[in-house]
Structure formats: C-alpha cells, structure tokens
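S.K.: Next comes the sequence, and after it the predicted model I'd like to discuss.
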Amino acid sequence: MYVFSEEYITKLLQGIFDGSITPYELPTNLYFDIAEYLKKGLYEGFGATLADLVPDSTDYELLAELRENIYMFSAAKTYQETREMTDMLTDGDKVRSFREFKEEASKVFTQYNENYLRTEYNTAIGQAQMASKWQQIERDKDIFPNLRYSTIGDACKICGPLDGFTAPVDDPAWDTITPMNHFECACVLEQHDEDAELTPKEDRDELLDTASGLMQPTFRMNPGKDKVVFDKEHPYFDVAPKDRDFAEMNFGLPIPEDDGE
C-alpha cells in the first residue's frame, strides 16, 4: 500500500488553504504518485511493462491503452478529491481556520488515498489480468470457441448465478459480464472446446439481465475489448457541465509518453 507522509499531506492541504492548489490548478505530485502506484498494479496484472513488449505488437498496443487510462483515471481522481477537500475550507458561512480545515480535509484525503486507492490498485491488477487473458482467448478461439464463467470461493449475488454460464467467445454477453464484475471480484473465464454445453437462450437472457442490473455501470464492460481498466462510467469521470472541456484535457495534467526506463 502506498503511504503518504504526514509532511506530504500537510503541504498539500496548506496549498489548498492558501489557494495555490485548486480544482483548476491540481497538485501534479499527487497525480503522478497515484498514477505510478496504480500503474504498478496494471503491470503486475498484465504480467509485463511496455518495455518488456515488442512495440506495435497487439499486446503492446493494448497495454499502452490501459496505461493511458490509468493516467486519465488518476487525473480524474486528483480533481475529485481536490474539489472535495476545497469544499472543506468553509463550514456553511464560516471560513475554517487551518487547524479546522486540516482536520476535515485529512478525512477526505484518507478516504481517497487509503481506502479507495487500495481497492483501485486491486482493480488495476484484476482488470489487467483479464485484458491480457482476453488476448489469449481471441488467439485461441479457433481451438477453444466457447467460454465458461467460473466463480471462486463464496460468490456474491452478482456472480453466483453466473457460475457455469457458457457461451461462444463472440457472444455479446462477454461485452458486459467479463470479470471483474465488481470491486474485489475474483471470477475467471475458462476456455472450452466446441463440445461445451451452452447455456440455453431462455436462461441466458434472464441471467444477463439480472447480473447487469446488479452491477455498477463502470463494470459493465470487457477490459480486453474496451481497452480500459476504469470505464468512463466510473464516478470520478462525472464532472459538472462547466468542467467537461477541462476534463477532456485530462484536467490540465500531462500523460508521459514513456515510463522513463
């Protein structure tokens, strides 16, 4: 788990308090620290860094897209938490002292950068694993044209009913229910040959409708096909209309062309 020092947090909050850091002048150090941490999860899950892959190969292009998504997500996260911490400058009509502001804003920082960030790191690992796996699925589909959804351990109400669901690789069902289907999801897709027994259509449609209805919108996707770790439906990407152009510019934050290796 990435640990931010008390000195780091205090300096950040002092910047917000004195106005040098705002939702429109975001802290680049926080942005890069978040991105670097999540990128470690991405590379761990994918099983490679960009430097390990052949440029212009299918795997390289996919990982490059996922990496860019990590930076875009990190920018949106930085924007949202900075905006929320900025809101702590006042309590109704009262302007808080720095001590009062720090007490409240520190709670926001902890929520975003301990509680949320830990889960987001695990999500980066899991979605990268599945994105890489999907490349293999596509390569092997002439031999293994079918997929079976398999749960691990105590399945939740989203995934439990899907256990054993079987459909062709090209079935649009996998556009929605390819794991991960929720935070900390550990489900997998098993490759099967042409003799696999497919889920009947009447059961298929009901299972898909139920699962999709229970899933958060950000998980209704396929990381290998959509080439993202965090879908555009993630709440961090939800900004006020006046800030949409700013968001389109990655909130004014740069995306490095390489990892400096």
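M.R.: Thanks, I have it.
S.K.: okay, CA-based contacts and neighbour counts for the rest of this
M.R.: Noted.
S.K.: can you tell me how far the nearest residue to K77 once chain neighbours are set aside sits from N113?
M.R.: Among residues not flanking K77 along the chain, Y236 sits closest, at 5.7 Å (Cα to Cα, 6 or more residues apart in numbering). Plainly put, Y236 is 14 Å away from N113 if you go by Cα to Cα, to the nearest Å.
S.K.: which residues sit against stretch 110-119?
M.R.: Contact partners of stretch 110-119, identified using Cα atoms under 8 Å, 6 or more residues apart in numbering, comprise M1, Y2, V3, E81, F183, E184.
S.K.: And the buried ones among the residues you listed, selectable in ChimeraX?
M.R.: The following ChimeraX line selects those of those that are buried, judged by 16 or more other Cα atoms under 10 Å:
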select :81
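S.K.: would you turn the contacts of stretch 110-119 into JSON lines with distance to H192 and secondary structure?
M.R.: What follows is these, written out as JSON lines (distance: Cα to Cα, whole Å; DSSP: H, G, I helix; E, B strand; the rest coil):
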{"residue": "M1", "distance to H192": "37", "secondary structure": "coil"}
{"residue": "Y2", "distance to H192": "39", "secondary structure": "coil"}
{"residue": "V3", "distance to H192": "43", "secondary structure": "coil"}
{"residue": "E81", "distance to H192": "44", "secondary structure": "helix"}
{"residue": "F183", "distance to H192": "26", "secondary structure": "coil"}
{"residue": "E184", "distance to H192": "25", "secondary structure": "coil"}
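S.K.: Turn the contacts of stretch 110-119 into CSV, including distance to K133.
M.R.: Below are these laid out as CSV (distance: Cα to Cα, whole Å):
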residue, distance to K133
M1, 25
Y2, 27
V3, 31
E81, 33
F183, 18
E184, 17
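S.K.: Which two of the contacts of stretch 110-119 have the greatest separation?
M.R.: Across the contacts of stretch 110-119, no pair lies farther apart than E81 and E184, at 22.2 Å, counting by Cα to Cα.
S.K.: Leaving out sequence neighbours, find the closest residue to P179.
M.R.: C187 (6.0 Å).
S.K.: can you tell me which residue is nearest the centre of this protein?
M.R.: Centrality entry for the chain: nearest residue to the mean C-alpha point is F230, 3.1 Å, by Cα atoms, centre = their mean.
S.K.: my guess is that residue is in a helix, correct?
M.R.: No - assigned with DSSP: H, G, I helix; E, B strand; the rest coil, F230 falls outside any helix and is coil.
S.K.: if you count what's nearby, which of Y236 and N113 comes out ahead?
M.R.: Legend: neighbour count by other Cα atoms under 10 Å for Y236 and N113, higher for N113 (22 against 19).
S.K.: Can you tell me how far the more buried one is from Y31?
M.R.: Distance of N113 to Y31, computed by Cα to Cα: 11 Å.
S.K.: Check A131 too.
M.R.: Distance from A131 to Y31, counting by Cα to Cα: 24 Å.
S.K.: another structure for you, compare them:
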Amino acid sequence: MHTRLNYLYDCGCNDCQAEKKRLNLSLNDTFKRFLNTSLNAFKQLHKNKGYKPEDLKKEKAYQNLVKGTYNILNLGIKDNDMPEKMQRALQSDAFLFGGLKANAQLFEASQLLLNEDGTIRPYKELASEFDRLNVLYNQTYLEAEYQFAVNSSEMAAKWSELGTSERYNLQYRTASDDRVRDSHKALHDITLPKEDAFWNSFYPPNGWRCRCTVVEVLKDKYEASESDKSIKAGEKATTEIGKDGKNRLEIFRFNPGKEQKLMPPKHPYNKVAGAKELKNGN
C-alpha cells in the first residue's frame, strides 16, 4: 500500500518541495515527538502478535496514535475563525481521519509480523522495517496531511463567510508565483456563481500543498466563465493517472466548506480492511 500512497502524496513539483522544506523547519520537533508515539503503537502490535481494527478502541497505544494524529491536524483548524458548528464538524472529521490513518498503518505493519512458517518474527528483525513505516506514515505523509488540513480549514472558513448577494460571483485564484503547478494555473480567474456545480468539486484546495483560494467579485466587473468549460478544466487539473491505472487526484474533488469535511472523503485510507467498520462506529 505504501508505494501507492507515496506516489499519491508527492508529485515532485516545486510547490511540494518548497512546502516540505518549510514544514520540516517549522514543525520538525512536533513530528519527531510524534514518531515516538507511533513507534509505541507498533511495539504494542508486536506484543499482541497481530492487529484487529477493533483493537483501536482497546489499546491505549493505538488510542494515543489516533489522538496524536488528530492533535496535529487540529493545529490547522484552531487558527481559523469560523462558526462553531463548522469547527466541530471539521474536528470530528479530523478525528475520524486519525482513526483511519492509524488503522491503515497498523494493518500494513501487521503484514510484516509473520515468517513463512507462520511464526512471529522477533522484534529486533522488524525494528528497521517498523522505523521506515513510521517515518513514512507519521512524517512524510503526515506533513502533507497537516498542510492540507491548514488549507482545507481555511477554505472551509472562507466558505462560511461567503454572502448570498446576487451582486457577486466567486473567482478562483492561484498564488500567482513560480511555484503554482500548471494544472492549477488553468483554473486561475474562473468566475462563477457560488451555486454553480463547479464549486462542488473544484473549490480549493485541489491537491496536496495547494495554496489556491477563491474571492468574491462583482458580477458587473468580471465576466462569468462558461460552467461546462470550467468543469472540464477542473477535471483536467485533478486528473493524474498512476501506475495502477487509477486517477490519484480524483480524491480532491470535494468542497470542504459545503460538505464540512476536512480531509478527502475518498482518501485511500477508507479502502483498507476495517475502515468501513470504523466509519460506522463499530
């Protein structure tokens, strides 16, 4: 699973590389401390000689993993001024995402436990593999997830502030610098009513480390774009076929403000064994 996720999280563009460098400098200590929390979860998994999704509610080490992920994502929510109902919804989604992420990495770690004869491998044989998995999920992936949470919550807060006046449309804006990916440049200045279907799928952020935004503009000052043409541009901007033949950017086709979701509802964590039960509260 991790190979597919690694490809999902890092496209290698200038924007991704710049944001990774900035995060490594500003949150380095936070992520380093969390690596100890997640490593304790892997140690508990080895002690238990396996993992079951229902263990997330029973094992303190697993609960700490979920809460630790939530606490980091919540840093991206707390700094935004938004209605209390919106904030609670985003925080609830962050906690759910923390559970799904914990389930995904613990499930993957459990696949490393057994020798070919079915016996449990000694921890010393697994230590380096657990460390690699830990850094991958709880530094590399989590850095991208945190930045997405920052941008997603900011855009959700902005959605809650948008008015209902018929004098205004929404206009898509990039950061207009040399770090903007070409696919997002094609969306710059798209101008459409708030209720247009375009915003259901292509309201920012539209990818990991996306810095795009929307602004309200007067209808009599900016000409409205063609909805169908804009949607096609949005589809192109969120299409990148991976080696598995699947579109790895399709998960970003959602509106965090309108849906009150912090993280992509169709993230691959949702497809790991046990995820459905977690989402249903079982």
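M.R.: Perfect, I can see it now. Note that the structure is a prediction, hence the values are computed from the model and not measured.
S.K.: Closest one of the contacts of stretch 110-119 of structure 1 to A211 of structure 1?
M.R.: Using Cα to Cα, F183 comes nearest to A211 of structure 1 of those, at 14.4 Å.
S.K.: hey, where'd the strands end up in structure 1?
M.R.: In structure 1, the strands defined using DSSP state E lie at 90-91, 94-95, 146-150, 166-168, 188-192.
S.K.: Could you pull up the residues touching the counterpart of Y269 of structure 2 in structure 1?
M.R.: Superposed on structure 1 with TM-score structural alignment, Y269 of structure 2 falls opposite Y236. Shown in contact with Y236 of structure 1 (Cα under 8 Å, 6+ apart): F73, A76, K77, Q80.
S.K.: Those in helices, which ones?
M.R.: Secondary structure assignment by DSSP state H places F73, A76, K77, Q80 of these in helices.
S.K.: Quick one: which of the contacts of Y236 of structure 1 is the most crowded by neighbours?
M.R.: F73 (25 neighbours).
S.K.: what does it align to in structure 2?
M.R.: Superposed on structure 2 with TM-score structural alignment, F73 of structure 1 falls opposite F97.
S.K.: can you check K40 of structure 1 too?
M.R.: Under the alignment (TM-score structural alignment), K40 of structure 1 maps onto L75 of structure 2.
S.K.: P172 of structure 1 now?
M.R.: Aligning on TM-score structural alignment places P172 of structure 1 opposite A197 in structure 2.
S.K.: Kindly tell me how buried that match is, as a neighbour count.
M.R.: The tally of other residues near A197 of structure 2 (other Cα under 10 Å) stands at 15.
S.K.: same check, this time on L207 of structure 1
M.R.: Burial of L207 of structure 1 is recorded as 18 neighbouring residues (other Cα under 10 Å).
S.K.: Contacts only, for it.
M.R.: L207 of structure 1 sits next to P161, L162 when contact means Cα under 8 Å, 6+ apart.
S.K.: Can you find the partner of it in structure 2?
M.R.: By TM-score structural alignment, L207 of structure 1 lines up with A233 in structure 2.
S.K.: hang on, the earlier thing: against G153 of structure 1, how distant is the residue nearest to P179 of structure 1?
M.R.: 9 Å.
S.K.: Which of the two has more residues huddled nearby?
M.R.: Shown here are C187 of structure 1 and G153; by other Cα under 10 Å, C187 has more neighbours (23 against 8).
S.K.: what does the more buried one align to in structure 2?
M.R.: For C187 of structure 1, the aligned position in structure 2 is C212, judged by TM-score structural alignment.
S.K.: so its match makes contact with Q171?
M.R.: No - with contact defined as Cα atoms under 8 Å, C212 of structure 2 does not reach Q171; the gap is 10.8 Å.
S.K.: picking that back up, dump the ones in helices among the contacts of Y236 of structure 1 into TSV; add distance to A124 of structure 1 as well.
M.R.: TSV is the format used below for these (distance: Cα to Cα, whole Å):
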residue	distance to A124 of structure 1
F73	11
A76	15
K77	14
Q80	19
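S.K.: nearest to G45 of structure 1, of those residues?
M.R.: Set against G45 of structure 1, the nearest of those by Cα to Cα is F73 (17.1 Å).
S.K.: Tell me the spacing between that closest one and E7 of structure 1.
M.R.: Distance of F73 of structure 1 to E7 of structure 1, given as Cα to Cα: 25 Å.
S.K.: cool, and P27 of structure 1?
M.R.: Using Cα to Cα, we find P27 of structure 1 at a distance of 15 Å from E7 of structure 1.
S.K.: can you pull the contacts of V215 of structure 2?
M.R.: L170, Q171, Y172, R173.
S.K.: Any quick ChimeraX command for the buried ones out of those?
M.R.: Selection of buried members from those for ChimeraX, criterion 16+ other Cα under 10 Å:
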select :170,171,172,173
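S.K.: Reformat the contacts of V215 of structure 2 into a markdown table and put distance to D15 of structure 2 next to each item.
M.R.: Formatted as a markdown table, the contacts of V215 of structure 2 follow (distance: Cα to Cα, whole Å):
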| residue | distance to D15 of structure 2 |
| --- | --- |
| L170 | 24 |
| Q171 | 22 |
| Y172 | 18 |
| R173 | 16 |
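S.K.: mapped onto structure 1, which of the contacts of V215 of structure 2 hold?
M.R.: Of these, the ones still in contact in structure 1 (both residues aligned by TM-score structural alignment, their matches' Cα atoms under 8 Å) are L170, Q171, Y172, R173.
S.K.: right, and the residue nearest to the centre of structure 1 touches N69 too?
M.R.: Yes - at 6.9 Å, F230 of structure 1 counts as touching N69 under the criterion of Cα under 8 Å.
S.K.: A186 of structure 1: neighbour count?
M.R.: Neighbours of A186 of structure 1 under the rule other Cα under 10 Å: 16.
S.K.: Also E166 of structure 2?
M.R.: If you count neighbours by other Cα under 10 Å, E166 of structure 2 ends up with 10.
S.K.: Also V180 of structure 2?
M.R.: A count of neighbours around V180 of structure 2, defined by other Cα under 10 Å, yields 18.
S.K.: and it, what pairs with it in structure 1?
M.R.: Structural alignment (TM-score structural alignment) places V180 of structure 2 against A155 in structure 1.
S.K.: From E36 of structure 1, how far out is that match?
M.R.: When distance is defined by Cα to Cα, A155 of structure 1 is 31 Å away from E36 of structure 1.
S.K.: Sounds good, over and out.
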